[in-house]
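Student: predicted coordinates and the sequence they were generated for:
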Amino acid sequence: MYINISETGSRKKVLSVRRPLQSGKKYATLRGGHVSSQIRERSPQPPWQLELSRQKEEIEQFALSLPAPALYQDGLKIGLLEELNFTLGFLGHRLLLCFQLRSRQVKRKIVDVRRQGSECLEIQAGHLNLSELFEIRSVEGATPLNFFKESRKKFQKYVEQLILRNFPKAKIIKSVVHTDLEHSISGKYVRLLFISGRNRWAALAANPLEDQSTLDGILSNGLIWREHLKLQESRPVGKLLLVVPVERGHVLKSRLRWIRGAGKEIYLMEMDTEKDSLVHVDIKDSGNVDTLLTQVYSLGPRIDLAQTETFKRVMSLASQHINPVLRTGSNCVSFRIRGLEFASLHVGSAGKLTFGVGKQEPVDTASDWNELKRLVDRIIGERQATPKSRRNLFYRLQAERWLESLIVPAIQIIDTELNPHHVYPQVPAFWGADRGMIDILGVTKPGRLAVLELKVNADIELPMQGLDYWLRVRWHQLRDEFSRKGYFHDVELSTDPPLLYFVSPQFCYHNTFPKIVKYIDPSIPMIEVGINENWRAGIQVVM
């Protein structure tokens, strides 16, 4: 294995050009298990450069600790670090991950590095507004990943036979099961091009071993692939086929009803691996989907919460930073700092207070209160618009909730037509067995419902997630459930379809966003809102 890590600048033109590093260079080389290093010191490094050096050292030391380190993406091995000529470099204020893939030199800007125990290091990277997740792990400890890889290969052969049996005179032109990084197509699906009669088909199939989110994501990947094929194939592919395991296509069915071309050019089929069958799904028949909207509770008549001693004591820890939020659909108050929950007051449990980020513990003793105070101080110190380090845990956690905490009290920054007096964050909405949270539910001044879907990182699934929540809101709207459940008190709601807002930093929209969103039924009013990249310091709409 050979690792050569150097700090260098770059003359390559990029979107945001900063001066290359001027401080000392550090090289570390490993050959045959022996490490040699050369360090040249010139001048004290600035804090951001020290942070990058620590990040680089963490990756370097972890790779050196493994007997056979390999690079993975999407659960599949790309190759051993030695085979890939894996290197780390610097470009401006970013650490670069670089490796050789066949004849291509791949470079990715590293956004974050996370240890997952002693056997895996996750590296979150960005490239052309894409968010990618790499892993460094020992190839010897990768049995589950190899299992998935082999399982997908076997499934590929199974799907090929299934197509040949179910489509008359079918001829398979191409069959692949690998990631297409350039076009943002996941390697979790089998992709087939085949001819049946006069029709040319593009088919994606999902293995029954995949989780539900992967199955639901097949539609976005299919639409992206279809758009790519339109540009690549000399003869256009006319039809798109999505194949999922039986009884696991409920979300897809609800989405496809609002996708242009569904039922004519885009089809859904369910496979039963026990019966070796492939059955066409009628998307017009979504069945009786069990959906639920939670009740809005009012604490006022039962207890003046702000006057309780526990409430006052929590707020006194840092009243100017703490925001008490009544959770929609419950009788629990969530205490948050810039969107991050650190404590909860359970009114129905005799005022029981719990604290912690993630798993919470009860506050019973003076020592517990002291620990709570230390937690609050740390969150305030780390969760700043301009932190000392962007790698701090509480800076990185729940960024979308941070964005939400800025939008909710100032909703008219997004659109002056939105009513600032009726804004509901994190509304639980159930669709069959799927439980989701609508980021923000609001209403315009004339009474039209509004759904706001927030994202702070590039996400292929943003259009479909927004569509899901719009469908749930529309479902309840048509049944007049919002008034009955306590939402929008004294507001006469319009029967017009809800507005769907996508809100994200301007350059964090995935480059596939327009390719997918154009397939959504135009009767759904969609508004794309681009905000400033440094939104933590104050939101501005720039697009």
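Tutor: Okay, I see it.

Student: only C-alpha atoms for contact and neighbour calcs from this point on.
Tutor: Will do.

Student: can I assume Leu192 sits in a strand?
Tutor: Yes. Going by DSSP: H, G, I helix; E, B strand; the rest coil, the assignment for Leu192 places it inside a strand.

Student: quick check, it in contact with Gly222.
Tutor: No. At 11.0 Å, Leu192 and Gly222 do not qualify as touching, with contact defined as C-alpha atoms under 8 Å.

Student: for the two, indicate the residue with more neighbours.
Tutor: Taking neighbours as other C-alpha atoms under 10 Å, Leu192 and Gly222 compare with Gly222 leading, 24 against 21.

Student: which of the residues in the longest strand along the chain are classified as buried?
Tutor: With DSSP state E setting the assignment, residue counts place strand 104-116 as the longest strand in the chain. Residues Lys107, Arg108, Lys109, Ile110, Val111, Asp112, Val113 are the ones in strand 104-116 that count as buried (16 or more other C-alpha atoms under 10 Å).

Student: quick revisit: common neighbours of Leu192 and Gly222, please.
Tutor: The overlap between the contact sets of Leu192 and Gly222 (C-alpha atoms under 8 Å, 6 or more residues apart in numbering) consists of Ala203, Leu204.

Student: how near is the most centrally placed residue in the chain to Phe513?
Tutor: The geometric centre of the chain, computed from its C-alpha atoms, lies nearest to Asp459 (C-alpha atoms, centre = their mean), at 5.4 Å. Plainly put, Asp459 is 9 Å away from Phe513 if you go by C-alpha to C-alpha, to the nearest Å.

Student: can you list contacts of stretch 434-444?
Tutor: The set of residues that contact stretch 434-444 without belonging to it, under C-alpha under 8 Å, 6+ apart, is 404, 408, 417-419, 422-430, 449-454, 469, 488.

Student: elements contacting the helix or strand hosting Glu150?
Tutor: Using DSSP states H and E, Glu150 sits in helix 143-166. Using 3 or more C-alpha pairs under 8 Å, 6 or more residues apart in numbering; DSSP states H and E as the contact test, the elements touching helix 143-166 are strand 76-80, strand 171-176, strand 189-196, strand 277-280.

Student: distance from the chain centre to it, please.
Tutor: Its chain's C-alpha centre lies 27 Å from the corresponding centre of helix 143-166 when counted by C-alpha atoms, centre = their mean, to the nearest Å.

Student: next one: stretch 457-466
Tutor: 7 Å.

Student: next: stretch 199-207.
Tutor: Going by C-alpha atoms, centre = their mean, the spacing between the C-alpha centre of stretch 199-207 and its chain's C-alpha centre is 25 Å.

Student: okay, one more to line up with it:
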Amino acid sequence: MPTAVDIPSAGALAEILEEYLANHPAAALLEDGRVLFDMRLAHYSVTQSHGRCLFQLWSEERNLMRTVIEIQHRAQCLRIITRRMGAPKPQALELVPNTDRRTPTSRDSARRNYQRLVERVLSRAFLGAKVDGLRSAMDLEHSFGPAYIRGRLLRGTAAEAIIGVSEAESPSTIDDILTLGILWLDYCRNHADARRHFGGLKVIVPKGSARTTAERMAWLNHAAADFQLFTLDERSEELEPVDIRDSGNQVARLMHAFSQEAALNRCQPGIDRVMQLLPPDARTRVEFRAHSATEVGLLLHGLEFARVRHGANTLSFSQQNEITFGAGANETPLTEETEDLCRELCARLFASRHRDGVHKDPLFRIQPERWLESEFRAGLSDLLPSLRGDQLYSQVPALSSGDRGMLDLLTLDRNGRLVVIELKADEDLHLPLQALDYWIRVRALNADRQRTAVSDRPLSAFEREAYFPDTEISPLSPRLLLAAPALRIHPANLPVLRYFSPEVDWEFIALSEHWRQQLQIVFRKRSTDANC
């Protein structure tokens, strides 16, 4: 039995939970092996009350409140011993880095079975061709992971690269296949002997999972390679081709723009209450960002630490401000009882999150993209004078085929042409195609031009929904701007960009490594560069 000295305090337990969730934003909470919460979609609160550590989580599906009495460290996981009110015995929860709960043995076995399946299917579907070198071995030097099987389809001196992914993999892994497919095609071309020509790429995804890949593939350079997409039903072993010709024009809808100034005015009493809890010398560092007509976030270097929501009182017809605080997905209601906790959090946050902070501190490291976005917003006019720094939208909600996408930044250049800006503070293999997703949606919204009673010319969806007021938006396709610290650009990003359609006018900006202290451009590459 542990002694009293060995029992961690409520504060120590809360700190362990907060640090783990800050370091693992894609974590999942499990009970009896079943995923209760995907932390990419859930909110949580870690509080201390009467010497107890209270852990609350909620999402659209469920709500959970437990008292944490012990935390056991396991390989990359936390086993959390909790007590539920009224329950006779403690119950165990588990925090894991992601939602994939397959054991290494079962995962490897499933991938070997899928590889054999693909070889059978391709041999039947392409008679006269030879399926060669199918494998899924890890190759970190060239960014190839074991989730994808890759190989070649040979026909005399002609050849095609092949890549496939099983339905057992996660949805994000399936959607990311095209990045690896392009890299595999590029690898095959660069390592083929002089007699062999790789004319294209065949991509195989599970049945019902082709939409994202088809939409992306439609905007690749089909003059540079013959890109083909197939779906595979793993039960019937049926391989079906997918027509991607119309996939680049998905139906998109745009929410009406709201008044930032009006939102701030509605939430001002709540904002004032939070500001009174901050250290006086810290108040000038706070950013205010309206998320909707009735919600405003308070941020420090891009990290939202408090929210004010203006709405109806459930007990009367009057309006009131609901205030919550917490970094990231951590969210706690601000009441008289939690004011001291809010002061303590804000004091820690402002002491940790500054330009000369300690990189090991979770509050310094959390959400680096949001910090980079904050610096970009503040310095855009000086950094890129050709862009309209005064006309800048962050996280514009855009709906496409029922899925909600979020744009990092959206602005105009001095000629009225839309510019999509995607920022990354760390290496991201899939940055180009994720940015392409946003570009596709913005292009569709800008191309949706209709006449209205108030205009003598057709207006784009952005103009009809009151974005960029008093500005005529160019009908040209948007520009795509990607930015990342120079030493954090994944080496595969530029090879992937080279396979984009010439219609995608892209530019990659490399920033100085010390961008928190000073935002500077180190070098830039453009789609028009001959040797990009």
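Tutor: Cool, got the structure. Computed from a predicted model, the values in this text were never measured in an experiment.

Student: quick revisit: out of the contacts of stretch 434-444 of structure 1, which sit inside strands?
Tutor: Among the contacts of stretch 434-444 of structure 1, the members falling in strands (DSSP E) are 424-430, 449-454.

Student: tell me the contacts of Thr294 of structure 2?
Tutor: Thr294 of structure 2 makes contact with Ala263, Arg266, Cys267, Arg309, His310, Gly311 under the criterion C-alpha under 8 Å, 6+ apart.

Student: I figured the fifth one hits Gln319, correct?
Tutor: It stands for His310 of structure 2. Yes. Counting by C-alpha under 8 Å, His310 of structure 2 touches Gln319, with 7.0 Å between them.

Student: those two - which one has more neighbours?
Tutor: Between His310 of structure 2 and Gln319, counted using other C-alpha under 10 Å, His310 has the larger neighbour count: 22 against 12.

Student: just checking, what residue in structure 1 corresponds to that one?
Tutor: For His310 of structure 2, the aligned residue in structure 1 is Val347 (criterion: TM-score structural alignment).

Student: could you report the neighbour count for the aligned partner of Val363 of structure 1 in structure 2?
Tutor: Using TM-score structural alignment, the equivalent of Val363 of structure 1 in structure 2 is Leu334. By the other C-alpha under 10 Å criterion, the neighbourhood of Leu334 of structure 2 contains 21 residues.

Student: touching, Leu334 of structure 2 and Asn321? I think so.
Tutor: No. Applying C-alpha under 8 Å as the test, Leu334 of structure 2 and Asn321 come out as separate, 10.6 Å apart.

Student: distance-wise, check Glu371 of structure 1 relative to Gln232 of structure 1.
Tutor: 60 Å.

Student: ok, the two, which is more surrounded?
Tutor: Using other C-alpha under 10 Å as the criterion, Glu371 of structure 1 and Gln232 rank with Glu371 on top: 15 against 11.

Student: any idea which element that one lies in?
Tutor: Element membership for Glu371 of structure 1 (DSSP H and E) is helix 366-382.

Student: okay, buried residues for that helix please.
Tutor: Trp369, Leu372, Lys373, Leu375, Val376, Ile379, Ile380, Glu382.

Student: got a markdown table for the residues you listed, with distance to Val35 of structure 1 too?
Tutor: Below are those laid out as a markdown table (distance: C-alpha to C-alpha, whole Å):
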| residue | distance to Val35 of structure 1 |
| --- | --- |
| Trp369 | 48 |
| Leu372 | 44 |
| Lys373 | 45 |
| Leu375 | 40 |
| Val376 | 43 |
| Ile379 | 39 |
| Ile380 | 41 |
| Glu382 | 35 |
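
Student: what residue in structure 1 is paired with Leu134 of structure 2?
Tutor: Leu134 of structure 2 maps onto Ser175 of structure 1 when the alignment is built from TM-score structural alignment.

Student: please name the residues that touch its match.
Tutor: Taking C-alpha under 8 Å, 6+ apart, we find Ser175 of structure 1 in contact with Gln156, Glu160, Val190, Arg191, Leu192, Leu193.

Student: just these now: which is nearest Gly117 of structure 1?
Tutor: Closest approach between the contacts of Ser175 of structure 1 and Gly117 of structure 1, by C-alpha to C-alpha: Val190, at 31.3 Å.

Student: in structure 2, what residue corresponds to the closest one?
Tutor: Alignment note (TM-score structural alignment): Val190 of structure 1 maps to Ile149 of structure 2.

Student: report how many residues lie close to the spatially closest residue to that match that is not a sequence neighbour.
Tutor: Counting by C-alpha to C-alpha, 6 or more residues apart in numbering, Ile149 of structure 2 lies nearest to Ser136, which is 4.5 Å off, once chain neighbours are set aside. Burial of Ser136 of structure 2 is recorded as 20 neighbouring residues (other C-alpha under 10 Å).

Student: so Ser136 of structure 2 makes contact with Ser143?
Tutor: No. No contact is recorded between Ser136 of structure 2 and Ser143 when judged using C-alpha under 8 Å, the distance being 11.8 Å.

Student: what's the neighbour count on the aligned residue in structure 2 for Gly238 of structure 1?
Tutor: Matched by TM-score structural alignment, Gly238 of structure 1 corresponds to Gly199 in structure 2. Using other C-alpha under 10 Å, Gly199 of structure 2 is surrounded by 15 other residues.

Student: quick one: the one helix or strand Gly199 of structure 2 maps to to strand 238-242, angle?
Tutor: Of the helices and strands defined by DSSP H and E, Gly199 of structure 2 is found in strand 197-206. Following axes from the mean of the first three to the mean of the last three C-alpha atoms, to 10 degrees, one obtains 110 degrees for the angle between strand 197-206 of structure 2 and strand 238-242.

Student: contacts for strand 197-206 of structure 2, please.
Tutor: For strand 197-206 of structure 2, the external contacting residues (C-alpha under 8 Å, 6+ apart) are 157-167, 174, 177-178, 181-182, 185, 188-189, 225-234.

Student: helices along the stretch 201-350 of structure 1, start to end?
Tutor: If you assign secondary structure with DSSP state H, counting those that start in this stretch, the helices in the stretch 201-350 of structure 1 sit at 212-216, 218-232, 250-256, 309-316.

Student: and Phe482 of structure 1, which of the ones you listed is closest to it?
Tutor: When the helices of the stretch 201-350 of structure 1 are ranked by proximity to Phe482 of structure 1 (C-alpha to C-alpha), helix 250-256 comes first, at 21.1 Å.

Student: show me what contacts the residue nearest to the centre of structure 1?
Tutor: Leu130, Ser131, Tyr509, His510.

Student: could you dump those into CSV with distance to Gly79 of structure 1 and neighbour count added?
Tutor: Compiled in CSV, those are given as follows (distance: C-alpha to C-alpha, whole Å; neighbours: other C-alpha atoms under 10 Å):
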residue, distance to Gly79 of structure 1, neighbour count
Leu130, 21, 20
Ser131, 20, 20
Tyr509, 30, 24
His510, 27, 20
